[in-house]
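Q: Following is a predicted model, sequence given first.
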Amino acid sequence: MAPFEEQSLRDIAERLRREDPGLARALQEHHPVHPRRRHRRWPAWALLVLAVAALALGMVLPHGLLVATGLVLVGIAANLFDPLPPKPRPRPR
């Protein structure tokens, strides 16, 4: 293998270790975790069902607080569907 190819593979491996140390460790031990197990989505689906129920109930019974609660819960559920956690912000010096 050419030296530049080896260097690019090392760079990729180092970036994987920094971004997802759990996956890097699992690959090193030859026991990778299935992606569906790493990012469980049942809490997001349950919250989405609850949010839609609150939103529908708030529209059937004209109650503004239920509508607002449903909208807020839909936003939270949508955030839970995001598979990647937010990256930490660099500290100002």
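A: Received the coordinates, thanks.

Q: Could you use CA atoms for every contact and neighbour count after this?
A: Noted.

Q: This protein: helices as residue ranges?
A: For the chain, the helices defined by DSSP state H occupy 3-19, 21-28, 35-38, 42-60, 64-80.

Q: number of nearby residues for residue 16?
A: Residue 16 has 15 neighbours, counted by other C-alpha atoms under 10 Å.

Q: do residue 15 as well
A: Residue 15: 13 surrounding residues under other C-alpha under 10 Å.

Q: Then residue 22?
A: Residue 22 has 15 neighbours, counted by other C-alpha under 10 Å.

Q: ok so, going back, which of the helices of the chain sits closest to residue 89?
A: Distance to residue 89, taken as C-alpha to C-alpha, is lowest for helix 3-19 among the helices of the chain, at 13.7 Å.

Q: Check which helices and strands the closest one sits against.
A: On a contact count with 3 or more C-alpha pairs under 8 Å, 6 or more residues apart in numbering; DSSP states H and E, helix 3-19 meets helix 21-28.

Q: Please compare the first structure with the one that follows:
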Amino acid sequence: MHAPDEDRTLDDLAERLQRDDPRFAAAFAQGLPCRPREYRRGVAWLTLAVGLGLLGMGIVFGHGLLLAGGLVVSGAAGHLFDPNREHIRRGTPPPS
């Protein structure tokens, strides 16, 4: 049998999972596989492809604005690959 403290801890964990990633929590409740948010990186890959495309066009055409734009967009895409980027939205220090 579970102690009341253990049940409360499990309920708190379930609430936090629902709040942090509702899609994953719903899939988990239904028994369907769903990757957690920190492993969904489709937008990051798309942003990186656009940034590298701009960078390549800037090199081919010798256009400084395309080069700079490609570097900026590629840098932003690199930031999107960070699995612990949630702390930035909340304004808290990163987890150690």
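A: Perfect, I can see it now. Note that the structure is a prediction, hence the values are computed from the model and not measured.

Q: hmm, back to that, would you turn the helices of the first structure into TSV with distance to residue 88 of the first structure?
A: Shown next, in TSV, are these (distance: least, C-alpha to C-alpha, whole Å):
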stretch	distance to residue 88 of the first structure
helix 3-19	11
helix 21-28	15
helix 35-38	20
helix 42-60	23
helix 64-80	17
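
Q: ok, the residue positioned nearest the centre of the first structure - contacts?
A: For the first structure, the residue nearest the mean C-alpha position is residue 83 (2.5 Å; C-alpha atoms, centre = their mean). By C-alpha atoms under 8 Å, 6 or more residues apart in numbering, the contact list for residue 83 of the first structure reads residue 39.

Q: How about residue 22 of the first structure?
A: Not one residue lies near residue 22 of the first structure by C-alpha under 8 Å, 6+ apart.

Q: quick one: it from residue 50 of the first structure, how far?
A: From residue 22 of the first structure across to residue 50 of the first structure, the span is 32 Å (C-alpha to C-alpha, to the nearest Å).

Q: Equivalent analysis for residue 7 of the first structure, please.
A: 50 Å.

Q: again with residue 42 of the first structure
A: Taken as C-alpha to C-alpha, the span from residue 42 of the first structure to residue 50 of the first structure is 12 Å.

Q: go on, residue 9 of the first structure?
A: Distance, residue 9 of the first structure to residue 50 of the first structure, by C-alpha to C-alpha: 45 Å.
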